[in-house]
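Colleague: Starting from these lines, generate the structure:
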Amino acid sequence: MYDQFDVSLEDAELLREVELTTNLIIAASESDEPLSPEEIDEILGVSPNDD
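Modeller: Now for the predicted structure:
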């Protein structure tokens, strides 16, 4: 029987954002000091030249 409310959704972009946010939270919780901008860029996989 067809159920119109049984819809599987997957938003790849949202899942990636959640993963990046989770990585930042873990790194921040493991650090004794605030993360530097360079550390944040490394965790997010970006470089200063990615403009």
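
Colleague: When you work out contacts or count neighbours from here on, use the C-alpha atoms and nothing else.
Modeller: Noted.

Colleague: first vs last residue of stretch 28-37, how far apart are they?
Modeller: Stretch 28-37 has an end-to-end distance of 12 Å (CA to CA, to the nearest Å).

Colleague: wait, I meant stretch 4-21
Modeller: OK, stretch 4-21 end separation, CA to CA: 32 Å.

Colleague: So which residues make contact with it?
Modeller: Stretch 4-21 is contacted by residues 43, 44 when judged by CA atoms under 8 Å, 6 or more residues apart in numbering.

Colleague: Would you mind identifying the next helix or strand past the strand or helix carrying residue 23?
Modeller: If you go by DSSP states H and E, residue 23 is part of helix 12-30. Downstream of helix 12-30, the first helix or strand assigned by DSSP H and E is helix 37-44.

Colleague: Please provide the structure for the following sequence as well, for comparison with the first:
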Amino acid sequence: MHDQFDVTLEDVDLLGEVELTTNLIIAASEADEHLSSEEIDEILGVEPQPPEPRRET
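Modeller: Here you go, the predicted model:
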């Protein structure tokens, strides 16, 4: 007999977000000072984007 409440849920995006958040929490708890924006970006895997040149109008 099938149990209607026996449901396996897996959301790949949510699991990825949980992993990133966990990594950030661990890094913050191990740091002696506040994490810089650059350190946070590195932990989250954010690659810096060069600023786009301004267009003359």
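
Colleague: about what we covered before: distance from the helix holding residue 23 of the first structure to the second structure after superposition?
Modeller: Compared with the second structure after fitting, helix 12-30 of the first structure deviates on average by 0.5 Å (mean CA distance after the TM-score superposition for the first structure).

Colleague: Report the buried residues of that helix.
Modeller: Neighbour counts over helix 12-30 of the first structure (16 or more other CA atoms under 10 Å) mark 24, 27 as buried.

Colleague: and the angle for it with helix 37-44?
Modeller: Interaxial angle, helix 12-30 of the first structure versus helix 37-44 (axes from the mean of the first three to the mean of the last three CA atoms, to 10 degrees): 130 degrees.

Colleague: quick one: helix 12-30 of the first structure to chain centroid distance?
Modeller: A distance of 3 Å separates the centroid of the chain from that of helix 12-30 of the first structure, by CA atoms, centre = their mean, to the nearest Å.

Colleague: Find me the equivalent region of it in the second structure.
Modeller: Using TM-score structural alignment, helix 12-30 of the first structure corresponds to residues 12-30 of the second structure.

Colleague: which residue is nearest the centroid of the second structure?
Modeller: Among the residues of the second structure, the one closest to the centroid is residue 20, at 3.5 Å (CA atoms, centre = their mean).
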